[in-house]
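# here you go, sequence then predicted model.
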Amino acid sequence: MTAPDPNAAFPLAGYNRLCFLKNVVHHPQISVGDYTYYDDFETVENFLRQVRYLFDFTGDCLRIGKFCMIASGVEFIMNGANHLTGAVSAYPFAVFGHDWQGAMAGKAYPTKGDTVIGNDVWLGYRAAIMPGITIGDGAIVGAYSVVTRDVPPYSVVGGNPAQLLRPRFEAATVQRLLALRWWDWPTAKITRYAGLLTGDVHTFLNEAESSVD
């Protein structure tokens, strides 16, 4: 049994608008897991342009898990977009130097930490993810959504701001899926279970939990 090569930049022969993202994006503040793909209507080079305000001096990172599905136009807004909100003015005086360069002495721009996308997450067309958000494993974010707060595992969210639309499965089933962490299995085992992974959740769980391999 064979599986796609996770180290292939373009896994679909003759089609270069879908990539296994980890092989295309090389940035010290971005990490991507195996088999996560990005599909773009124009060019996969657009992905880095969609990670907005990612600066080395902010120190935040974008961490994306395995087997994620990222549609064209998805944006990640990073902490470099933040301004002071509790001050008299939110204007970034110090950025422009001259006699304004000391305006931030003893102060720091707000940060919400790393942006973390779990495993098996589907980010729909032109969704926007705000700084410091964590999206749980198995979650689905609808097209054009603006995600301003953390998304629970195996939930479906949508809208602006994104709201919980429904859980994908009942709570006990979600806990069983999170315990299995199928995305961390060896590729050969994932390949054997691929048909079940695209079928009924209870059939998959019962088979996987009773397996000895």
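Okay, I see it.
# alpha carbons only for contacts and neighbour counts from here, please
Fine.
# against Lys66, how distant is Thr187?
From Thr187 over to Lys66 the distance is 12 Å, taken as Cα to Cα, to the nearest Å.
# alright, now check it against this:
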Amino acid sequence: MIKRLCFWLRADRLGPDIPITHLMLYFPALMRMICSKRFNGFGEGSEFRPGAYADNCSSITIGKNVAVRPGTMLFAEKGDGVPGRIIIEDDVLLGPGIHFYCPNHSYKDASRPIPEQGYFYKGDIVVRRGAWIGAKSVILSGVEIGEHAVVGAGSIVTKSVEPFTVVAGNPARLIKRLR
């Protein structure tokens, strides 16, 4: 039991499999303390809600006034345990169930099973200030979502999104410019 408790307190992740995450719902001060220690940065007024999951927290930066909602998953690694980065700037609005993936499976060799081919990594994921990402969207490696950009719910974002634009779909495409 002590071994397990030590793991929960030291793990570089937060989520439903880490019981202390559930306590954060009832004790906001505990949530702030845990997130400030686990994440690379955790801004004032931000929340990490129970039901969200973050792996490699030390490679994730969350700006001010950001709520990471239930069902959201942040995977900040390049693959095989090598850290990538996820940076979410100030005043970003995140819907529930968004998935951020820094690594992606390699699939170039058709003669080998995909799980045996390792991973590829295009770059960090950056969400600029004031952006809004709709529920159940997927953000892939190397994507930058521009300032005040909007990503429609359920979108699969494979390429960077320009500032002040609206994108949606699979793959996400330009819907309109806000300026």
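Structure received. Bear in mind the structure is a predicted one, so any value in this text is a computation, not a measurement.
# what's the TM-score here?
Here the superposed chains carry a TM-score of 0.63, computed using TM-score structural alignment, normalised by the length of the second structure; 134 aligned residues with a Cα RMSD of 3.0 Å.
# show me what stretch 29-38 of the first structure is in contact with.
6-7, 18-22, 44, 47, 56, 59-72 (Cα atoms under 8 Å, 6 or more residues apart in numbering).
# typo on my end, it should be stretch 125-132 of the first structure
Under Cα under 8 Å, 6+ apart, the answer for stretch 125-132 of the first structure is 70-79, 111-116, 141-149.
# next, count neighbours for the closest residue to Arg166 of the first structure other than its chain neighbours.
Beyond its immediate neighbours in the sequence, the residue positioned closest to Arg166 of the first structure (Cα to Cα, 6 or more residues apart in numbering) is Val156, lying 5.4 Å away. Other residues within reach of Val156 of the first structure by the criterion other Cα atoms under 10 Å amount to 20.
# and Val156 of the first structure, what pairs with it in the second structure?
Counting by TM-score structural alignment, Val156 of the first structure corresponds to Val166 in the second structure.
# ok, Glu75 of the first structure next?
Applying TM-score structural alignment, one finds that Glu75 of the first structure aligns to His99 in the second structure.
# spit out the contact partners of its match.
Contacts of His99 of the second structure by Cα under 8 Å, 6+ apart are Thr72, Met73, Leu74, Phe75, Lys136, Ser137, Val138, Ile139.
# my read: the third one touches Tyr101, true?
Read it as Leu74 of the second structure. Yes. A contact is recorded between Leu74 of the second structure and Tyr101 when judged using Cα atoms under 8 Å, the distance being 6.5 Å.
# re earlier: next one: the residue nearest to Arg166 of the first structure from Gly138 of the first structure, what distance?
If you go by Cα to Cα, the gap between Val156 of the first structure and Gly138 of the first structure works out to 9 Å.
# and if you look at Leu62 of the first structure?
With distances defined as Cα to Cα, the gap from Leu62 of the first structure to Gly138 of the first structure amounts to 18 Å.
# same deal with Tyr53 of the first structure?
Computed with Cα to Cα, the distance linking Tyr53 of the first structure and Gly138 of the first structure is 27 Å.
# more neighbours: these two, which one.
Applying other Cα under 10 Å to Tyr53 of the first structure and Gly138 shows that Gly138 carries more neighbours, namely 22 against 16.
# three-state assignment of Phe76 of the first structure?
Recorded secondary structure, Phe76 of the first structure: strand (DSSP: H, G, I helix; E, B strand; the rest coil).
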